[in-house]
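Asks: This is the structure alone, sequence omitted:
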């Protein structure tokens, strides 16, 4: 795990792939709970029998937004950002979903620090997030996650 204590620590990582998280299995219970929380109960996510018969994936698949919602959890396995009084998830840029994540797949996050900028005391970090699927070549998605940090001075 990478430890980041300040702007200069973050800046030194610019342009580097800094690591990957552990594997996380997305099971049907997690998909169903996400469907309930977001009111997105489309059959390709929650109806196992219909998905086996009608879906090109032959199983249910995780919501794309569920896989995105895993970023904070998986990111914290890659980097520990210390001495922060506030951290803001500012956005995701250039996001592309590459392929669906079938139920019971294992995924992990690969992170590359693309840029780090000091905006008058607020540190803006752009991290390329690539969600890898175990035993698959193509990632589930790739996008640039933008974090804002207010470090303790």
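Replies: That came through fine. None of these values were measured; they are calculated from a predicted model.
Asks: Every contact and neighbour count from this point should use C-alpha atoms.
Replies: Noted.
Asks: Tell me the helix or strand right after the helix or strand containing residue 68.
Replies: Here residue 68 sits within helix 64-69, counting by DSSP states H and E. Next along the chain after helix 64-69, taking DSSP H and E as the criterion, comes helix 71-78.
Asks: residue ranges for the strands of the protein, please.
Replies: Assigned by DSSP state E, the strands in the chain fall at 2-4, 17-20, 24-26, 79-81, 84-97, 105-119, 122-133, 141-151.
Asks: Can you say which of those strands is packed in most?
Replies: The highest average neighbour count among the strands of the chain, using mean count of other C-alpha atoms under 10 Å, belongs to strand 122-133 at a mean of 23.
Asks: Tell me how far residue 7 lies from residue 18.
Replies: Distance, residue 7 to residue 18, using C-alpha to C-alpha, to the nearest Å: 16 Å.
Asks: How about residue 146, nearest residue that isn't a chain neighbour?
Replies: Excluding the flanking residues, the one nearest residue 146 by C-alpha to C-alpha, 6 or more residues apart in numbering is residue 126, at 4.6 Å.
Asks: and what of residue 63?
Replies: residue 45 is the one closest to residue 63 (C-alpha to C-alpha, 6+ apart), at 6.7 Å.
Asks: my guess is residue 23 contacts residue 110, does it?
Replies: No. Judged on C-alpha atoms under 8 Å, residue 23 makes no contact with residue 110 at a distance of 10.8 Å.
Asks: Put this next to the previous one:
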């Protein structure tokens, strides 16, 4: 994990890779739990028997489940010490180029896109490329926008 001492150490890293998280399994029980929490019980996610004859050959994770894992990945990769709080401000350029089949492993590669001064701190944009183990294309590419308050 990369540890930075305040916002001043973050800005020089614009354009640099911050790091890569560990591999994490996306099992069917996680997919089912996400479906239960969100009410999205589409068969391609929660019906293994029907999904076996569907377009992906088995159940796949929800795109929004993939997005919801981003804070978890980020905590493994970097930390900025001395902050009062971090506020999720939004997302840019979200795409899901490849599905995540149940039982697959994923990780995130983080790149710092920008650090912009804001009234209460700095607005930080980080590109997350969520890689699928043995995949040829990323499962998700998204830019998170966060407000870091020092």
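Replies: Thanks, I have it. The shown structure was predicted, so the numbers you read here are calculated from the model rather than taken from an experiment.
Asks: quick revisit: compare the strands of structure 1 and give me the one nearest residue 41 of structure 1.
Replies: Residue 41 of structure 1 sits nearest to strand 24-26 of all the strands of structure 1, at 16.2 Å, using C-alpha to C-alpha.
Asks: how much space between the residue nearest in space to the middle of structure 1 and residue 149 of structure 1?
Replies: Nearest to the mean C-alpha position of structure 1, counting by C-alpha atoms, centre = their mean, stands residue 71 at 2.7 Å. Per C-alpha to C-alpha, residue 71 of structure 1 is found 16 Å from residue 149 of structure 1.
Asks: same question, residue 47 of structure 1
Replies: Distance from residue 47 of structure 1 to residue 149 of structure 1, by C-alpha to C-alpha: 41 Å.
Asks: Next: residue 100 of structure 1.
Replies: 32 Å.
Asks: And for residue 1 of structure 1?
Replies: In this structure, residue 1 of structure 1 and residue 149 of structure 1 are 19 Å apart, going by C-alpha to C-alpha.
Asks: Just list the residues touching residue 124 of structure 2, thanks.
Replies: 112, 113, 114, 115, 116, 144, 145, 146, 147, 148 (C-alpha atoms under 8 Å, 6 or more residues apart in numbering).
Asks: one more time with 7 Å, if that's ok
Replies: Shown in contact with residue 124 of structure 2 (C-alpha atoms under 7 Å, 6 or more residues apart in numbering): 114, 115, 116, 145, 146, 147.
Asks: Which of the residues you listed sits closest to residue 130 of structure 2?
Replies: Of all the contacts of residue 124 of structure 2, residue 130 of structure 2 sits closest to residue 145, with 16.3 Å by C-alpha to C-alpha.
Asks: What's the separation between the counterpart of the closest one in structure 1 and residue 65 of structure 1?
Replies: By TM-score structural alignment, residue 145 of structure 2 lines up with residue 146 in structure 1. Noted for residue 146 of structure 1: a distance of 16 Å to residue 65 of structure 1, by C-alpha to C-alpha.
Asks: mean shift between the longest helix anywhere in structure 2 and structure 1?
Replies: For structure 2, the helix with the greatest residue count under DSSP state H is helix 28-38. Taken over the aligned residues, the distance from helix 28-38 of structure 2 to structure 1 averages 0.3 Å (mean C-alpha distance after the TM-score superposition for structure 1).
Asks: residue range for that helix in structure 1?
Replies: Aligned by TM-score structural alignment, helix 28-38 of structure 2 falls on residues 28-38 of structure 1.
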